[in-house]
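> What follows is a predicted protein model with its sequence.
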Amino acid sequence: MRIGLLGTGPWARMVHAPVLEAHGALDFAGVWGRRPEAAKEVADRHGTRAYDDVDALLADVDAVAVALPPDVQARLAVRAAGAGCHLLLDKPVAATVAGARDVARAAREAGVSSVVFFTTRFVPEAADWIARQADTGGWFTAHAQWLGDVFHGADDHPFATPWRGEKGALWDVGPHALSVLLPVLGDVRRVAAAARGPRDTVHLVLEHASGASSTVTLSLTAPPAATGAGLELRGTAGVSVLPHGGDAADALTRAADELLGAARGERPHACDAAFGLRVTEVLAEAETLLAAGAR
């Protein structure tokens, strides 16, 4: 499969480009970025071609991997699907429900496959744990926390990007928590509460279709010594904790493998654009509650 990369930022440079170059079943055919000089630098480093025209790249490939801010990703994903390209997307799919709906509709109408790179879902140990807990059932409650220090003190953090500064932890790490909670506890029936904590920290209370409830704490401004991610379930089977660890490059390699499988018609992927839309809808509902509380 010939695949192109859209984006030249830190995530594209650190993870996407090296993975696409090394993947044995992918032909890394080119890079497009909003800054042509950055696209050329990434392309030269990985032995591929820099494109000035995104539509020219879309015409030359079978799939695209996207490492762009969510609002930009949504617009280009719609164009890529229209050009017949399978989609390896980043989370969140879009910055608005309307944008995510456009992506899901474009993929469906074009008949292309899509995989959204919710990192935890592609770490083997975590993926196996999620499947086991979903099969076990009987969960009463869960608590998830994703705490980072992207905006705590240092101005030179590679992920201190404008969109993260604007949208905060809810939209950056919130998708990770939801990507684990939904397959285990069921869809979010209602965001029962949303409150702000220190800096960009938010706290959510979710009601799930299974009858379980969950709480979620998210931050990109935690003290460095307090950072980390975790998720604990409690129910009739006792207590179960999401395994730690996992390498982002290995996880993206697995996501690419699974996009290849979906493109061969094996089945729609569980983390496709439609699932990305549902996650976006939950984030937007929480954002609305937070805004109402601020007023």
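Thanks, I have it. Numbers count the residues shown, from 1 in each chain.
> Please make it C-alpha for all contacts and neighbour counts, starting now.
Will do.
> Report how many residues lie close to Thr280.
For Thr280, the tally of surrounding residues (other CA atoms under 10 Å) stands at 27.
> And it, which helix or strand is it part of?
Element membership of Thr280, judged by DSSP states H and E, is helix 273-294.
> next one: Val216
In this assignment (DSSP H and E), Val216 forms part of strand 213-219.
> Check what contacts that strand and list those residues.
Strand 213-219 has contacts (CA atoms under 8 Å, 6 or more residues apart in numbering) with 140-149, 168-170, 173-174, 177, 200-208.
> How about stretch 167-181?
For stretch 167-181, using CA under 8 Å, 6+ apart, the contacting residues are 91-92, 95, 118-121, 130, 144-146, 164, 200-202, 216, 218-220, 231, 279-280, 283, 287.
> Next: stretch 283-290.
Under CA under 8 Å, 6+ apart, the answer for stretch 283-290 is Thr96, Val97, Leu170, Trp171, Gly174, Pro175, Val191, Ala193, Ala194, Ala195, Arg196, Leu204.
> could I get these as a markdown table with secondary structure and neighbour count?
Formatted as a markdown table, these follow (DSSP: H, G, I helix; E, B strand; the rest coil; neighbours: other CA atoms under 10 Å):
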| residue | secondary structure | neighbour count |
| --- | --- | --- |
| Thr96 | coil | 18 |
| Val97 | helix | 20 |
| Leu170 | helix | 26 |
| Trp171 | helix | 24 |
| Gly174 | helix | 26 |
| Pro175 | helix | 23 |
| Val191 | strand | 21 |
| Ala193 | strand | 16 |
| Ala194 | strand | 23 |
| Ala195 | strand | 18 |
| Arg196 | strand | 16 |
| Leu204 | strand | 22 |
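> here comes the other one, which I'd like you to weigh against the first:
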Amino acid sequence: MRIGLLGTGPWAQLVHAPALAAHDTLAFTGVWGRRPKAAEALAERHGTRAYADVDALLGDVDAVAVALPPDVQAALAVRAARAGRHLLLDKPLATTAEQGRAVAEAVRKAQVASVVFFTTRFQPGPEAWIAEQAARGGWFTARATWLGSVFTADSPFADSPWRREKGALWDVGPHALSVLLPVLGDVRQVAAAAAGPEDTAHVVLRHEGGASSTLTLSLTAPPASAGTEVELRGRQGTALLPDAADGPLPAFARAADALRAAALDGRPHPCDAAFALRVTEILQAAEALLDGTRPHA
């Protein structure tokens, strides 16, 4: 499968490009970016071609991986799907349900494969745990805490405009939902949302299986308190999400494998554009409640 990369930012440099260049069943065909010089530098580093025109790249590939802000990603994903290209997308799929629906509809109409890179879902230990807990069932409630310190001087994402604008709800909220939804079922109601310090968000969900869950999300937590924890409680006691044994680069390689498999056999992946759209709809509902609790200048 010939695959191109759209985007040249930190995530593209640290994860997407190295994983695609090292992949043994994908041909890393080229890079396009909104900054041509950055695309040229990234392409040269990984022995591939820089494209000045996105449609030229789409014409030379079977699939694209996208490492761009979600609003930019959504528009280009629609464009790529309509060109018949399979999609390896980042989370969040989009930051409005309207944008997300456009992507999911384009994927459906073009009958292309789609995989959205919810990192935890492509890490073997956590993914096996998710499947095990979903099979066990009987969960009463869950607590998901995703705390980061993204805007520190040593963070590669410190200057990310969309993260500063949209905050933790949209950056790490998708990760939390990607773990909870397969275990507890779809969200029936976003029951409450309240703002904490800086961009911190607290969200309460009711799931269709009857369970409830709470999310605590932040990109501005003190570094000493940063970390991730998901705890389930139910008939069989408690269960904690295990730590991942490897990082995002091998996880992204597995996501690329999943895209290739979905393209070959035609079966939708559990983390496809339709699933990512549902995550977007839940986050938009939470954002509407959250906005009313934030202090205004």
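Yes, it's here. What you see is a predicted model; the values in this text were computed from it and never measured.
> what about the residue most central in space within the first structure, distance to Val116 of the first structure?
Residue closest to the average C-alpha location in the first structure (CA atoms, centre = their mean): Lys91, at 2.3 Å. In this view, Lys91 of the first structure and Val116 of the first structure are 6 Å apart by CA to CA, to the nearest Å.
> Repeat that for Leu147 of the first structure.
Note on Leu147 of the first structure: its distance to Val116 of the first structure, by CA to CA, is 21 Å.
> Kindly report the same for Val97 of the first structure.
Distance, Val97 of the first structure to Val116 of the first structure, by CA to CA: 16 Å.
> now Ala294 of the first structure
Separation of Ala294 of the first structure from Val116 of the first structure (CA to CA): 31 Å.
> Please apply the same query to Asp44 of the first structure.
27 Å.
> Looking at the two, which one has more neighbours?
A count of neighbours by other CA under 10 Å puts Val116 above the other of Asp44 of the first structure and Val116, at 25 against 13.
> for that one, what are its contacts?
By CA under 8 Å, 6+ apart, the neighbours of Val116 of the first structure are Leu88, Leu89, Asp90, Lys91, Val93, Cys271, Asp272, Ala273, Gly276.
> cool, and Phe151 of the second structure?
Phe151 of the second structure neighbours (CA under 8 Å, 6+ apart): Phe157, Ala158, Asp159, Leu219, Thr220.
> unless I'm mixing things up, the second one is touching Gly148, no?
What it means is Ala158 of the second structure. No. Proximity of Ala158 of the second structure to Gly148 does not meet the contact threshold set by CA atoms under 8 Å, at 11.5 Å.
> So which of the two has more stuff around it?
Neighbours per residue (other CA under 10 Å) separate Ala158 of the second structure from Gly148, with Gly148 holding more: 21 against 14.
> Helices along the stretch 1-150 of the first structure, start to end?
10-11, 17-22, 36-45, 54-60, 70-82, 97-110, 124-136 (DSSP state H, counting those that start in this stretch).
> any idea which of these is most buried?
helix 70-82 (a mean of 22; mean count of other CA atoms under 10 Å).
> which part of the second structure lines up with that one?
Under TM-score structural alignment, helix 70-82 of the first structure corresponds to residues 70-82 of the second structure.
> Might you calculate how far the matching stretch sits from the centre of the chain?
15 Å (CA atoms, centre = their mean, to the nearest Å).
> Lovely, talk soon.
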